[in-house]
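Student: Pasting the sequence and the predicted model now:
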Amino acid sequence: MTALLLLGLSWNALAADVAPAGARPLSTIASLDVPRYMGTWYEIAKFPNRFQKKCVGFTSATYSALADGTLQVRNRCRMDNGQFDEAVGAARQVGGPDSPRLKVRFAPAFLSFLPMVWGDYWVIDLDAGYQLAAVSEQKREFLWILSRTPKVDPARYRALVARLEAQGFDVSKLVPTRQE
């Protein structure tokens, strides 16, 4: 989305990949069916972060499979001036064909050999219908709630937030994303 978003999750890779002191390791979902995960997801809420500071809402991420087995990630949001900002990145699964752990890069492709440009993208909650998801990383500094639709049933949202709190997230930091 902005220049900072282009580096986005890559900044996270500079930090140690460990849970905060005293926190239990973050749990992911058991497995991810990547073809079912493809398509557009709308950001419903997030932890505020430096690389989405200029986004005022209407945020989405579209995932598509590439011939080489990697994924294209296209993030989009509206800025204060009414224009849309877009960042295109790449993702790859880590750990096998059904792994819920991915690495995401928004830095230029020629830098992809550098581990520091890849950030963790862990699917930590996902409903059976692949309609509502939560994504984070081991340190719990970043959190996104994503949905296939711009609106989510309030009861389903509250249940997801309760599960995230049980995973050790400070859910009071969640900020709803304007989608309409």
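Tutor: Arrived safely, thanks for sending. Residues are numbered from 1 along each chain as shown.
Student: okay, CA-based contacts and neighbour counts for the rest of this
Tutor: Fine.
Student: Beyond the helix or strand harbouring residue 133, next helix or strand please.
Tutor: Assessed by DSSP states H and E, residue 133 sits inside strand 132-136. For strand 132-136, the following helix or strand on the C-terminal side (DSSP H and E) is strand 143-147.
Student: got the angle for that next one vs strand 132-136?
Tutor: 160 degrees (axes from the mean of the first three to the mean of the last three CA atoms, to 10 degrees).
Student: got the contact list for strand 143-147?
Tutor: If you take CA atoms under 8 Å, 6 or more residues apart in numbering as the criterion, strand 143-147 is touched by 41-47, 131-137, 174.
Student: Using ChimeraX, define a selection of the buried residues within these.
Tutor: The buried residues among the contacts of strand 143-147 can be selected in ChimeraX (16 or more other CA atoms under 10 Å) with this line:
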select :41,42,43,44,45,46,47,132,133,134,135,136,137,174
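Student: Nearest residue to the spatially most central residue of the chain in space, please, no chain neighbours.
Tutor: Nearest residue to the geometric centre of the chain (CA atoms, centre = their mean): residue 135, 4.6 Å. Spatially, and ignoring its direct neighbours in sequence, residue 135 is nearest to residue 123 (4.6 Å; CA to CA, 6 or more residues apart in numbering).
Student: count of neighbours near the one you found?
Tutor: 22 (other CA atoms under 10 Å).
Student: Over to it. Which of the three states is it?
Tutor: Following DSSP: H, G, I helix; E, B strand; the rest coil, we place residue 123 in the strand state.
Student: A further structure is provided below for comparison with the first:
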Amino acid sequence: MNPFRTQRPARRGGRLLALAAATVAALAPALTAGQAAAAGPAPVPALDVTSYLGTWNQLAAVPAPFNLECARDTQANYTLDPQGNVAVFNRCTTWDGGSNEIRGTARIIDQVSKAQLRVEFPNVPFQEDPAGTPNYIVTALGPDYSWAVVTDPSRLSGFVLSRTPALDDASWDQVRGAIEAAGQSPCVYLTSPTTGGIDTIAPLCTR
């Protein structure tokens, strides 16, 4: 849920793109085979939306063009809007030390689990979907909503979110297990630097 605007090319972002491309290319055969054999990722049985609101830190993500502007401290803040939808406010620190942010709206598509949502951002292309297909599926949650793993029906995106800027080793083990249970490989996730947490960008399977 982090489609930040890329305002200008970033040299370090280019190196990140190269790392991302190499990581995905290396894992592509296994990823494709695994996805072909599996159904769509299952949401958690029941999401308490009120407990899910608030600020989340992105600790790892599947690389995508829209987040290459973000160097560190990527956060998502969720609140309820007057229509009962989830108002989304994403922000991050860019490679030149500036700030990048975007606002959007998330609608609950799955009224049974509440864990499948459709997130849309103004002026972001390729979002048209009149049928309301979910593009944000909460597939795993830590104790007391301390962390979450999010993907989409195609498994092309993925986010590890945490209430704190760091997780302990036991929690990381649970996160990697949750990613694999959702039909993805931890190796296609790159760690997201945070102040007070991991300070390097590397495939999640290597830490």
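Tutor: Good, I have the coordinates. A quick note: this is a predicted structure, and the numbers were derived from the prediction, not measured.
Student: which residue in the second structure lines up with the residue nearest to the centre of the first structure?
Tutor: Residue 135 of the first structure maps onto residue 150 in the second structure, with residues paired by TM-score structural alignment.
Student: re earlier: what residues are up against the residue nearest to the centre of the first structure?
Tutor: So residue 135 of the first structure contacts 121-125, 143-146 (CA under 8 Å, 6+ apart).
Student: Which residue comes closest to residue 57 of the first structure once chain neighbours are left out?
Tutor: Residue 57 of the first structure sits nearest to residue 178 (CA to CA, 6+ apart), 4.5 Å away.
Student: residue in the second structure matching that neighbour?
Tutor: Checking with TM-score structural alignment, residue 178 of the first structure has residue 193 as its match.
Student: Wait, that match touches residue 75, no?
Tutor: No. The criterion here is CA atoms under 8 Å, and residue 193 of the second structure misses it with residue 75 at 11.2 Å.
Student: State the number of residues packed around the counterpart of residue 76 of the second structure in the first structure.
Tutor: Per TM-score structural alignment, the equivalent position to residue 76 of the second structure in the first structure is residue 61. Using other CA under 10 Å, residue 61 of the first structure has 20 neighbouring residues.
Student: quick one: secondary structure of residue 61 of the first structure?
Tutor: Assignment for residue 61 of the first structure (three-state DSSP): strand.
Student: likewise residue 27 of the second structure?
Tutor: Per three-state DSSP, residue 27 of the second structure ends up helix.
Student: how near is residue 169 of the first structure to residue 89 of the first structure?
Tutor: Distance, residue 169 of the first structure to residue 89 of the first structure, using CA to CA, to the nearest Å: 26 Å.
Student: After alignment, which residue of the first structure pairs with residue 183 of the second structure?
Tutor: Checking TM-score structural alignment: residue 183 of the second structure goes with residue 168.
Student: So that match is in contact with residue 21, correct?
Tutor: No. Here residue 168 of the first structure lies out of contact with residue 21, judged by CA under 8 Å, at a distance of 11.8 Å.
Student: These two: who's more crowded?
Tutor: Neighbours were counted for residue 168 of the first structure and for residue 21 using other CA under 10 Å; residue 168 has more, 13 against 8.
Student: Burial check on the closest residue to the more buried one other than its chain neighbours, number of neighbours?
Tutor: Setting aside the residues directly before and after it, residue 168 of the first structure is nearest to residue 23 in space (CA to CA, 6+ apart), at 7.1 Å. Residues contacting residue 23 of the first structure under the criterion other CA under 10 Å number 13.
Student: isn't residue 23 of the first structure right up against residue 170?
Tutor: No. Between residue 23 of the first structure and residue 170 there is no contact under CA under 8 Å: 11.8 Å.
Student: In contact with the nearest residue to residue 113 of the second structure once chain neighbours are set aside: list those residues for me.
Tutor: Closest residue to residue 113 of the second structure apart from its sequence neighbours, by CA to CA, 6+ apart: residue 46 at 4.3 Å. Residue 46 of the second structure makes contact with 112-115 under the criterion CA under 8 Å, 6+ apart.
Student: Then residue 89 of the second structure?
Tutor: 76-78, 101-104.
Student: what do we get in the first structure for it?
Tutor: Match for residue 89 of the second structure (TM-score structural alignment): residue 74.
Student: Could you do residue 135 of the second structure as well?
Tutor: Match for residue 135 of the second structure (TM-score structural alignment): residue 120.
Student: Quick one: classify that match as helix, strand or coil.
Tutor: strand.
Student: Just confirm residue 36 of the first structure contacts residue 131, I think it does.
Tutor: No. The pair residue 36 of the first structure / residue 131 is not scored as a contact, 9.9 Å apart, by CA under 8 Å.
Student: Please name the nearest non-neighbouring residue to the aligned partner of residue 144 of the first structure in the second structure.
Tutor: Using TM-score structural alignment as the criterion, residue 144 of the first structure maps onto residue 159 of the second structure. Leaving aside its chain neighbours, residue 159 of the second structure sits nearest to residue 61 (4.4 Å; criterion: CA to CA, 6+ apart).
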